[in-house]
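Participant: Need coordinates for the below:
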Amino acid sequence: MACQKNLLYLVVVGVALSLELVSVSLAVPQLRSQSPEVSGVTLVSKKPRRRLRFKIPGIRASMGRGMHGRQWCIKGNKPLTALIPNNNVATTVSANPTLFWYVPQTEAKSAEFVIFDPDRDREVYKTTLALEEIPGVVKLSLPKAVSLETGKEYVWQLALICNPEKPEEQDYLRGMIERTQLSSDQKTKLADAIEPLKQAEVYAGAGIWLETLIVLSQLRHERPNDSNVNDAWKELLESVELEAIATEPLIECCRVAH
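Facilitator: Down below sits the predicted model:
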């Protein structure tokens, strides 16, 4: 009888323990793996910007890029450099475009700029510039009185006046500029390009050099810390083998000297 009681007691205790374990296991919360969420924010993957490259049009160059003579008053290793493609032709759709050069450290205080019409054997425009805050990339916008003809090629020259008493002592560059026009398809693409960087891509793809430079230079001035803008400027210059000056600053030079 005692054995039966002991056996019954053990069975009751075992059942009680089993029920207690079940109760504990049911009390443990079920853990779920949770991914981080941002309340009210939709994350959208940004499409990478396409690398900017300039499409050089099929224009035959009649001289080497930025052809220049002996250096008389330039200091340092970087030469006076025209921001033009390596076919030496700066294309534009404007009657009075803006041109760009890199002017290194120099003893010259002024420079002379001339545009020449080789067909008519005459000067189209001539001015003297005061050089200030160099070295850096400088620009010159032609006045509205100048009107380049579409489909015509002009020769320009920029000369640093090293010694006013000796005109032959000049550091100079020569290149060509041609006014062209956009096709109807290119005009449509440009009209659809709301973002300035996209406009630069359209001009570059159409082989319009100066307008590509103008758009990007304006963006560099307005958004100097924008990596997309700075990368696009660098990519454009590298695409025409001007990587040596791709990181040079844009400076507000040069005013026309009266």
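Participant: only C-alpha atoms for contact and neighbour calcs from this point on.
Facilitator: Noted.
Participant: can you pull the buried residues of the helix or strand containing Q186?
Facilitator: Here Q186, judged by DSSP states H and E, is contained in helix 184-192. Buried residues in helix 184-192, counting neighbours by 16 or more other C-alpha atoms under 10 Å, are found at 189-190.
Participant: Following that helix in sequence, what is the next regular element?
Facilitator: helix 196-205.
Participant: Return the angle between stretch directions for that following helix and helix 184-192.
Facilitator: Comparing the axes of helix 196-205 and helix 184-192 via axes from the mean of the first three to the mean of the last three C-alpha atoms, to 10 degrees yields an angle of 170 degrees.
Participant: Residues touching helix 196-205, excluding its own?
Facilitator: 52-55, 186, 189-190, 193, 209, 211-213, 215-216, 219, 229 (C-alpha atoms under 8 Å, 6 or more residues apart in numbering).
Participant: compare with the first, here's sequence two:
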Amino acid sequence: MTTDNKKSWHKLWHTRVLTSCILSGILGVTQTALAGYKPPKDQKPPSGYSDSSGVRGRCRTISEQSLRLLAPVTHVGQTTSTHPTFAWVASDNEPIPIEFSLYEFDSNLKPKKLDSYTQTFPSSSSLMKRSLSKDLPGLTVGKRYLWQVQILCNPNRPSRHPIARAEIKVVPAPLTLVNNLATTDDPSLKANLYGRYGMWYDAIKEALPFTTKEGIGQTLTDLVASLAQLENPVETDKLLNIALINKE
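Facilitator: Sure, this is the predicted structure:
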């Protein structure tokens, strides 16, 4: 990650007025270049199993800012992928076990845990991501799911484990999106297209810093900034905590 991009992340973290930040050039791009996220036109509110207050629970050694999802929390995020990618930030310095789990909603919006997708692994003080293994059955198009990240910081007091949740729905890709995607191999442009069509999880997958190709870091910044503008003030601060990410 370049020095200029690092400064941009930290400036974003220290301000609440995102719109003025973008207009003043803190992000270093023009409005026309902003790979923004637009929520689905038929966006749905989250169920009672995932609320917009964010992290639940707290261990004594874990800060309130230790766990933040890179995902919509005030509405159900969408994806066209049956094996989507999920991302979050665990900013504590010490490696602590983290559990990722996935739940499927039934027709009454009651979640059932899908044990085969549960994974436990050590945390890191940077952006973390998990993609559903291609060895497992894919998610079902048209169905809604809840995903959860839990920090296992106190096995004797599991009720205090910080838990963050968000909801996701797998939807068919619009034909116009498919046609537009076929015209480019550039991850930044693909992220922009997915974001424009309200496919958050596809957009973030393309924008995540898994490659050193130029422009990826800025695309991720733009996506998160545009999502933060849509969330309430509390969630804005939580999303902008990704300023702590070391993307090198």
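Participant: about what we covered before: so which of the contacts of helix 196-205 of structure 1 comes closest to L21 of structure 1?
Facilitator: Out of the contacts of helix 196-205 of structure 1, the one with the shortest distance to L21 of structure 1 is V229. That distance is 66.6 Å, counting by C-alpha to C-alpha.
Participant: Can you give me the distance of the equivalent of the closest one over in structure 2 to R68 of structure 2?
Facilitator: Residue pairing (TM-score structural alignment): V229 of structure 1 is matched to I216 of structure 2. Distance of I216 of structure 2 to R68 of structure 2, given as C-alpha to C-alpha, to the nearest Å: 20 Å.
Participant: now what about the helix holding Q186 of structure 1, what contacts it?
Facilitator: For helix 184-192 of structure 1, the surrounding residues in contact (C-alpha under 8 Å, 6+ apart) are 199, 202-203, 206.
Participant: equivalent range in structure 2 for that helix?
Facilitator: Aligned by TM-score structural alignment, helix 184-192 of structure 1 falls on residues 175-183 of structure 2.
Participant: Now do the same contact list for P172 of structure 2.
Facilitator: Under the criterion of C-alpha under 8 Å, 6+ apart, the contact partners of P172 of structure 2 comprise 80, 141-142.
Participant: among these, who's most crowded?
Facilitator: The residue in the contacts of P172 of structure 2 with the most neighbours, by other C-alpha atoms under 10 Å, is T80 (19 neighbours).
Participant: Trace that one over to structure 1, please.
Facilitator: For T80 of structure 2, the aligned residue in structure 1 is V93 (criterion: TM-score structural alignment).
Participant: ok, now A90 of structure 2?
Facilitator: When structure 1 is aligned by TM-score structural alignment, A90 of structure 2 is paired with V103.
Participant: quick one, helices of structure 2?
Facilitator: Secondary structure of structure 2, counting by DSSP state H: helices at 3-13, 18-23, 175-181, 187-196, 200-207, 216-230, 233-239.
Participant: For R58 of structure 2, find the nearest of the ones you listed.
Facilitator: helix 233-239 (15.3 Å).
Participant: That concludes my questions; thank you for your assistance.
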